[in-house]
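only geometry, no sequence info:
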């Protein structure tokens, strides 16, 4: 079902969560450039547009000018210095967003080859909940899941049962 997708479990669970809360008649602004997950959403009948790759810490024009009814943000807020600014700028009344959770046994992700592919934040659930509350959102549903890897060792064992991803459905107050 998910052609050319490395994180198949994450995409499957994210799509199921989206389908639970968002109808295919609602327009979606997906934060970030077109990606495998936004392509899957389109293939499932959602009307999705993406931001253009601008630095959302510096330029929220695409968010402000959007007339989408829903905003999705899948693993994007951890890359921003100030997700607060983006969350306050959203005009839509519905938000579906996921973030990686902070793991006590691992450092925040930092690509050695791509300067843009680094996590400034890895959240604890209460931190992300508080950020949403402070920016005018009320969480209506949430889910967490682990991200097992097929390796041997202590950390791979912990990844089998330690939640790594956190997804929420929220509505504007």
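Everything's here; your move. As the structure is a prediction and not an experimental result, all values here were calculated from the model. Residues are numbered from 1 along each chain as shown.

rest of the way, CA atoms for contacts and neighbours
Noted.

need the helices for this structure, in chain order.
Here the chain has its helices, by DSSP state H, at 8-21, 36-43, 61-64, 83-89, 125-134, 154-159.

Could I get the ones you listed in JSON lines, plus columns for mean neighbour count and distance to residue 55?
Putting the helices of the chain into JSON lines (neighbours: other CA atoms under 10 Å; distance: least, CA to CA, whole Å) gives the following:
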{"stretch": "helix 8-21", "mean neighbour count": "16", "distance to residue 55": "24"}
{"stretch": "helix 36-43", "mean neighbour count": "17", "distance to residue 55": "19"}
{"stretch": "helix 61-64", "mean neighbour count": "17", "distance to residue 55": "10"}
{"stretch": "helix 83-89", "mean neighbour count": "18", "distance to residue 55": "11"}
{"stretch": "helix 125-134", "mean neighbour count": "15", "distance to residue 55": "20"}
{"stretch": "helix 154-159", "mean neighbour count": "14", "distance to residue 55": "31"}
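
With distance to residue 95 as new columns, can those be given to me in TSV?
Putting the helices of the chain into TSV (distance: least, CA to CA, whole Å) gives the following:
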stretch	distance to residue 95
helix 8-21	10
helix 36-43	15
helix 61-64	12
helix 83-89	9
helix 125-134	10
helix 154-159	27
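
where does the residue nearest the centre of the chain sit relative to residue 150, distance-wise?
In the chain, the centroid-proximal residue (CA atoms, centre = their mean) is residue 74; its distance is 2.0 Å. Distance, residue 74 to residue 150, by CA to CA, to the nearest Å: 24 Å.

Run through the residues that contact residue 68.
26-29, 92 (CA atoms under 8 Å, 6 or more residues apart in numbering).

With residue 150 instead?
By CA under 8 Å, 6+ apart, residue 150 lies in contact with residue 156.

putting a second one here so we can go through both:
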């Protein structure tokens, strides 16, 4: 299976979900700087442009001026102080977004090396659903998956059974 060659289960689950809902070719605005998953989307036939590293809490220009058909937001909204603002500013009719779920047995992610690489939010699924609803999105499909790690201990064992990622396909509600 082609997906097995991806570096992680997260990439495999994400591209499978994206392809289920977004036909090709499609022009996608991917929130966040270019990354390995941007390349995967391009390899699979999508036309992808990324934001350029601007602070999307403060500068919504790239989002509000985009002519993309679809916006993707893969593991970026949890890094924002106010993800509502960017979700509200999106002009497209289609959104595919994923977030890491809050794990009751682990602290929120915070990089020791990079002071900007931390999670301001780690959502429960209902919180993310509510955020999207409040920003004018109707969820059409959702999916969760686990993220096992190859370590020994109680927390690594719990990661085999506890969903870590949550992805949704949503469409802009007619207001």
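Structure's in. What do you need? Given the structure is predicted, the values throughout are model-derived calculations rather than measurements.

The residue nearest to the centre of the first structure and residue 100 touch, don't they?
No - judged on CA atoms under 8 Å, residue 74 of the first structure makes no contact with residue 100 at a distance of 9.4 Å.

Leaving out the residues flanking it, which one is nearest to the equivalent of residue 118 of the second structure over in the first structure?
Here residue 118 of the second structure is matched to residue 118 in the first structure, going by TM-score structural alignment. Among residues not flanking residue 118 of the first structure along the chain, residue 110 sits closest, at 4.4 Å (CA to CA, 6 or more residues apart in numbering).

what sits against that neighbour?
Contacts of residue 110 of the first structure by CA under 8 Å, 6+ apart are 117-119.

just to revisit the earlier point, of the helices of the first structure, which is nearest residue 145 of the first structure?
Nearest to residue 145 of the first structure, of all the helices of the first structure, is helix 8-21, at 8.4 Å by CA to CA.

before we move on, the earlier item: what subset of the contacts of residue 110 of the first structure is buried?
118-119 (16 or more other CA atoms under 10 Å).

Strands of the second structure, start to end?
Taking DSSP state E as the criterion, the second structure contains strands spanning 27-30, 47-50, 70-74, 94-100, 137-146, 163-172.

Please produce TSV containing the ones you listed, extended by distance to residue 3 of the second structure.
Shown next, in TSV, are the strands of the second structure (distance: least, CA to CA, whole Å):
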stretch	distance to residue 3 of the second structure
strand 27-30	20
strand 47-50	19
strand 70-74	17
strand 94-100	18
strand 137-146	15
strand 163-172	17
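
can you tell me which of those strands comes nearest to residue 57 of the second structure?
Nearest to residue 57 of the second structure among the strands of the second structure is strand 70-74 (13.8 Å), distances taken as CA to CA.

and the closest one with strand 163-172, angle?
160 degrees (axes from the mean of the first three to the mean of the last three CA atoms, to 10 degrees).

which of the residues in strand 70-74 of the second structure are buried?
Buried residues in strand 70-74 of the second structure (16+ other CA under 10 Å): 70-74.

who does it touch, helix- and strand-wise?
Contact here means 3 or more CA pairs under 8 Å, 6 or more residues apart in numbering; DSSP states H and E; on that basis strand 70-74 of the second structure packs against strand 27-30, strand 94-100.

so which of these gets nearest residue 65 of the second structure?
strand 27-30 (10.7 Å).

Mind listing residues that contact that closest one?
Taking CA under 8 Å, 6+ apart as the rule, strand 27-30 of the second structure contacts 38, 46-51, 63, 66, 68-74.

mind listing what residue 78 of the second structure touches?
Counted by CA under 8 Å, 6+ apart, residue 78 of the second structure has contacts 99-100, 119-123.

Generate a ChimeraX selection restricted to the buried subset of these.
For the buried members of those, the matching ChimeraX selection, counting by 16+ other CA under 10 Å, is:
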select :99,100,119,121,122,123
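
quick check, nearest of the contacts of residue 78 of the second structure to residue 159 of the second structure?
Nearest member of the contacts of residue 78 of the second structure to residue 159 of the second structure, counting by CA to CA, is residue 100, at 12.4 Å.

Correct me if wrong: the closest one contacts residue 75.
Yes - between residue 100 of the second structure and residue 75 a contact is recorded at 6.7 Å, counting by CA under 8 Å.

Contacts only, for residue 13 of the second structure.
Residue 13 of the second structure touches residue 145, counting by CA under 8 Å, 6+ apart.

Over to residue 171 of the first structure?
Shown in contact with residue 171 of the first structure (CA under 8 Å, 6+ apart): 93-95, 137-140.

One more pass at 7 Å, please.
Residues in contact with residue 171 of the first structure (CA atoms under 7 Å, 6 or more residues apart in numbering) are 93-95, 137-139.
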